[in-house]
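**Q** Take a look and give me a structure for this.
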Amino acid sequence: MRVRNENGGLTAMAVAGTYVVLLGWDMPEATLLAQGVLGFAVRRLRERDGERIWLSGMKTFEQVEPFPVPDEPVTSFLHPLQTFQWADYSASPDERYVYTIVPMGGAPGALVLGPGVDLAVATERVDQGRHAVFFNRGAVASQEYARRFQNRPPDDVGPSAFNWLSRGLVEGLEAFIGQAAQGDALEGAFFEFKSPRIYTALKAAKARGAAVSVLYDGDSQGEGNDKALEGQGMDGMVKSREHAGGFAHNKFLVLMQAGVPKQVWTGSTNLSVNGMFGHSNNAHIVRDDAIAARYHQYWLLLDSDQTRKPTATQDEALSPLPADGSPLDALFSPRLGLQALDWYAGLAAGAKRGVFMTFAFGMNSRFVPSYDKTDDVLRFALMEKKGTGRTYKAQAAEIDRIRRHPNVTVAVGNRVELNLFDRWLAELDRIADEAHVLYVHTKYMLVDPLGDTPTVVVGSANFSAASTTDNDENMLVIRGDTAVADIYLGEFMRLFSHYAFRESLQFKDATSDANALLRKYLVPSPDWIHGGGGAGQSYFRAGSDRALRRLYFSGQ
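**A** The predicted model follows:
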């Protein structure tokens, strides 16, 4: 849900997903300076019970609080937010809130509230009916985990840590499986299939009279999958996919009811401890008979366990490139050529205001031209790492080059390593030793998500050549569903902001012993809008990342 409002020269917009509400605002530069605005406070009213809170930040005015308590957020009512973009990550699905954005004038310690803007929103339900969207917490490397669980591994904490990290994703899969009853069937294909918890749910479905058939990768993950399945009582329900041209990299489950394909569970989540609870992952349920039927046909093809070329030939017949304007479609891999990857790159290149993509293991060269340009289109890339293998150095150099464009912003997974960095706590980077991915594992693209006809592409495939021509993969293409786009955009910005800050610490050498304990305070004048009087980039420099974000997220 999106809401925009204006008052007294202040323009603001809220974009409400399920667990995230994005907030953006703007005021004319001259007004900010004339009124001596020192930042903005944000108040949240929850309509259900009348609870009122002021959203918090981490920085303080040195004149008011020179020695703030380690790891304790501070209220924006006393220490306003010196930015034009913020988010509430503590929202709950299907709730009504009113956010009030207030410009704060006066002086530190004696702030004066200006005329604010109210934004009344209803957060989205996790289950939208046709679509249901799940994101795990995806940030074991976080201050909140460190605060809540003293940075202890989840195995040491117990179910409360796993539940917090799951954030409803694993429970959603269990509920999906729980629908299968007598005469129904579940047909799945998974790269990593190593979860006793999901085995239990599937065995319960079989006990209810449902047929269960799961394919799993028998090549690179074969040994690990086989070991995990030993003694689990899954005989007759599982089968190894042996002849994939590359990785049998899917993660999907089809629900057949009375012999008819009805629902699909898909996304990026491997069924392993790290996949479900450690690095960032998502899942997406789609309830559409035509799409479910195509996934059923795709599963039958995979079950026949043919080699790459015959599989690719049939995949292209089953899932041709989507027609222009198609509201819901699916693309399956492997494919004979790279036309699907070119099609994705064309979507990115055609963005009018913004493109937001996750690239787990580097940016394929087909997407570089879309990012390698200076214009008024915001281009965000969230990455696990800048590249892989022998070409890593060249890939990293290219990312560092294109991120110099003022409208291109890249974030790479990282964590706070030193305890007490500017009142922050050291963070874990994994919950299990066997971790090939630490931070970012999602695979999705958002094209003009705040427009009237957003495009969301999401599934199991990295936007790469191997995922297109070699691996077993699946992707959904969703057009024109603003509620789905709002959910994905909120989750993208949640993790993007999380990791962009952590990566920036490496640029600034902020975690060195000499700099780690230096306090970073709020600017005690309106000069914060210009980077503290020359210390950084101005929010009002035309074409800059900050200026473009100020306009885009305030709905202008």
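**Q** going forward, measure contacts and count neighbours with C-alpha atoms only.
**A** OK.
**Q** Report the contact partners of the most centrally placed residue in the chain.
**A** Taking CA atoms, centre = their mean, the centroid of the chain lies closest to Phe492, which sits 3.6 Å from it. For Phe492, the contacting residues are Phe356, by CA atoms under 8 Å, 6 or more residues apart in numbering.
**Q** which SSE is it in?
**A** Using DSSP states H and E, Phe492 sits within helix 482-507.
**Q** Okay, buried residues for that helix please.
**A** 482-496, 498-503, 505 (16 or more other CA atoms under 10 Å).
**Q** got the buried residues for the helix or strand following that helix?
**A** Where DSSP H and E defines the elements, the next helix or strand beyond helix 482-507 is helix 531-534. The neighbour-count check on helix 531-534 (16+ other CA under 10 Å) flags Gly532 as buried.
**Q** now swap in stretch 39-51 and tell me
**A** 39-46.
**Q** go on, stretch 109-123?
**A** 111, 114, 116-123.
**Q** how long is that stretch from one end to the other?
**A** 34 Å (CA to CA, to the nearest Å).
**Q** Now find how far off-centre that stretch is within its chain.
**A** The chain centre lies 28 Å from the centre of stretch 109-123; the measure is CA atoms, centre = their mean, to the nearest Å.
**Q** go on, stretch 196-207?
**A** 28 Å.
**Q** In contact with Arg2: list those residues for me.
**A** 13-16, 121, 486.
**Q** Just the ones in strands from these, please.
**A** 13-16, 121 (DSSP state E).
**Q** Considering the residues you listed, which possesses the most neighbours?
**A** Neighbour count (other CA atoms under 10 Å) singles out Ala16 as the most crowded of the ones in strands among the contacts of Arg2, with 30 neighbours.
**Q** got the contact list for that residue?
**A** Taking CA under 8 Å, 6+ apart as the definition, contacts of Ala16 comprise 1-2, 22, 121-124, 486-487, 490.
**Q** got JSON lines for those, with distance to Val238 too?
**A** Below are those laid out as JSON lines (distance: CA to CA, whole Å):
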{"residue": "Met1", "distance to Val238": "41"}
{"residue": "Arg2", "distance to Val238": "44"}
{"residue": "Leu22", "distance to Val238": "42"}
{"residue": "Val121", "distance to Val238": "45"}
{"residue": "Ala122", "distance to Val238": "42"}
{"residue": "Thr123", "distance to Val238": "39"}
{"residue": "Glu124", "distance to Val238": "36"}
{"residue": "Asp486", "distance to Val238": "37"}
{"residue": "Ile487", "distance to Val238": "34"}
{"residue": "Gly490", "distance to Val238": "36"}
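**Q** Alongside the first, I'd like the structure of this one:
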Amino acid sequence: MPDVIKVRAATNNEVAFLAWDIDGMIPGCLGFEIVRLYPDTGEERCLAAWVPFKGQRNPRWIPQDTGVWPVQKTFWRDLTVRRRRDSIDLRPEGEMIAYRVRPVGDMKPGLEPVPVRPDQVVDGKPAYAGTPRPLGYLGQGAVGPPIFLGQMFGKARVAFTNGVLSTQWMSRALAEAGIKVGQRDKIRAELQNPASKIRTYLHGDVPDVLTSLMKRAKAEGGTVRLALYELGDDELCDAIVAAKDVVEVILANSGKDDQTKAWDFGNAPFRKRLRDAGVTVTDRLFNNNHIGHNKFAVYRDAQGNPQAVMTGSTNWTSTGICGQSNNAFIRHDPAIAEVFNAYWERMKADVFPPPASESAAGHVAQKQGVPFRAENHISNPLNGASAALDGMTVWFSPNDPGRSKKDIS
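**A** Just a heads-up that it's a prediction; the model follows:
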């Protein structure tokens, strides 16, 4: 009888992706049961499933598992590797996990029955509508090699947000917080509240990665050079203010408000908060179609030597950390930190006339200079040459020296 012969998995500390091979078509196969294994403790956890068989319905969107509703593919994403299916608490990181995949079909004599693990009655009612379908194992399946569930990978620390998730889970979580779907102002306030468990669930470990170099600078006597496109989150702004003696910020402009037509509408109140608190801020206000799309920080030790860099896709806004699928990573590597530090210095030196006011539209004069673009035209730019990096290539933008937009206000 054909069977599952190989299982492979990879994880990013928030979601695991796994795939498996079979050595032929498996007669009577209705899908596959997937079990997450914890080799160090012997614990087993069958993965959650929400989609029933034909003739069954799941109107309350109550999870079963893949032993009740098997996966009808040869790949799957484990969305609950750290985020639990039935609560907003986190599983611990730093563990080894593995996956066992077994084919299943309708139960018949001679087959080992698949256990029904989840509760079949919830709040006094059947967990789902329709006749249960007993299943049996069609093979022994296979177990993949253990993988590490954590943030540290060599020189890099990596974290991801949970912007892609079940809308049904989100609606239930909001209901538990007394918020109805569609109440945008209340949802926005929930995502901006540092004490919100929903916010914590959505942003994962990303805020700690974003701000960790500033914490390190305060603890070790170093400094941080930060370059941001957007700043629009109270907790992240407070972290910068708390590090005001060790951080210097280049802050670009956010977009134009649809109603007031004022530029930098999102950043403006946070820019003022930084200034009022005494943070050293360099404004980089284009207020046109040019974008200072930076999201990085360089840590320098007490002697001013670059040691680590933080970057990634995450904008420093409540939406960036809670409403989108983003990442942030730190690489502890002096060579790459020096390249990013040089880019930060070139950016600060790339001075152009400011707009008439912080909210006024920019014009052709508000653009990146040719020397800045030219230096970015090579990979790993450092003092006009390409620096040697350990297995990495870095490109900065804008990097076309000849390109220039007309008046685009």
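**Q** related to what we said a few turns ago, out of the buried residues of stretch 39-51 of structure 1, which two are the most distant from each other?
**A** Gly39 and Arg46 (23.3 Å; CA to CA).
**Q** Please list which of the contacts of Ala16 of structure 1 are also found as contacts in structure 2.
**A** Among the contacts of Ala16 of structure 1, the contacts conserved in structure 2 (both residues aligned by TM-score structural alignment, their matches' CA atoms under 8 Å) are 22, 122-124.
**Q** And the helices in the stretch 301-409 of structure 2, which stretches?
**A** For the stretch 301-409 of structure 2, the helices defined by DSSP state H, counting those that start in this stretch occupy 318-322, 334-349, 370-375.
**Q** Ok, the stretch 151-300 of structure 2 next?
**A** 167-176, 184-192, 197-203, 206-220, 234-242, 268-277.
**Q** Going by contacts, tell me the helices and strands next to the longest one.
**A** Taking 3 or more CA pairs under 8 Å, 6 or more residues apart in numbering; DSSP states H and E as contact, the helices and strands that helix 206-220 of structure 2 lies on are strand 156-160, strand 223-228, helix 234-242, strand 295-300, strand 306-312, strand 327-332.
**Q** got the angle between the first one and strand 306-312?
**A** The reference is to strand 156-160 of structure 2. Interaxial angle, strand 156-160 of structure 2 versus strand 306-312 (axes from the mean of the first three to the mean of the last three CA atoms, to 10 degrees): 20 degrees.
**Q** give me the stretch of structure 1 that strand 156-160 of structure 2 matches.
**A** Taken onto structure 1 by TM-score structural alignment, strand 156-160 of structure 2 occupies residues 131-135 there.
**Q** contacting residues around the matching stretch?
**A** By CA under 8 Å, 6+ apart, stretch 131-135 of structure 1 touches 126-127, 166-169, 172, 280-287, 484, 487, 491.
**Q** Trace Ala312 of structure 1 over to structure 2, please.
**A** In structure 2, Ala312 of structure 1 lands on Arg373 (TM-score structural alignment).
**Q** State whether that match and Pro398 are indeed in contact, as I suppose.
**A** Yes. The criterion here is CA atoms under 8 Å, and Arg373 of structure 2 meets it with Pro398 at 5.5 Å.
**Q** Mind telling me what Leu236 of structure 2 corresponds to in structure 1?
**A** Using TM-score structural alignment, Leu236 of structure 2 lines up with Ile198 in structure 1.
**Q** That match: neighbour count?
**A** 18.
**Q** ok, so what distance separates the residue nearest to it when sequence neighbours are not counted from Asp217 of structure 1?
**A** Sequence neighbours aside, Glu174 is the residue nearest to Ile198 of structure 1 in space, at 6.9 Å (criterion: CA to CA, 6 or more residues apart in numbering). Applying CA to CA, the value for Glu174 of structure 1 to Asp217 of structure 1 is 21 Å.
**Q** Show me which of the two is the more surrounded one.
**A** Neighbours were counted for Glu174 of structure 1 and for Asp217 using other CA under 10 Å; Asp217 has more, 28 against 17.
**Q** any idea how far that one lies from Ala141 of structure 1?
**A** For Asp217 of structure 1 relative to Ala141 of structure 1 (CA to CA), the value is 29 Å.
**Q** What residue in structure 1 is paired with Leu79 of structure 2?
**A** Match for Leu79 of structure 2 (TM-score structural alignment): Tyr89.
**Q** number of nearby residues for the nearest residue to its match once chain neighbours are set aside?
**A** Leaving out its chain neighbours, the residue that sits closest to Tyr89 of structure 1 by CA to CA, 6+ apart is Val20, at 4.9 Å. Counted with other CA under 10 Å, residues neighbouring Val20 of structure 1 total 26.
**Q** OK, contacts around Val20 of structure 1?
**A** Listed by CA under 8 Å, 6+ apart, the contact set of Val20 of structure 1 reads 87-92, 487, 490-491, 494.
**Q** Those residues into a markdown table, with extra columns for distance to Met237 of structure 1?
**A** Listed next are these as a markdown table, based on distance: CA to CA, whole Å:
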| residue | distance to Met237 of structure 1 |
| --- | --- |
| Ala87 | 44 |
| Asp88 | 43 |
| Tyr89 | 39 |
| Ser90 | 40 |
| Ala91 | 39 |
| Ser92 | 37 |
| Ile487 | 34 |
| Gly490 | 37 |
| Glu491 | 34 |
| Arg494 | 38 |
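**Q** And for the residue mapped onto Val51 of structure 2 from structure 1, the neighbour number?
**A** The alignment partner of Val51 of structure 2 in structure 1, by TM-score structural alignment, is Lys59. Residues lying near Lys59 of structure 1 (other CA under 10 Å) number 23.
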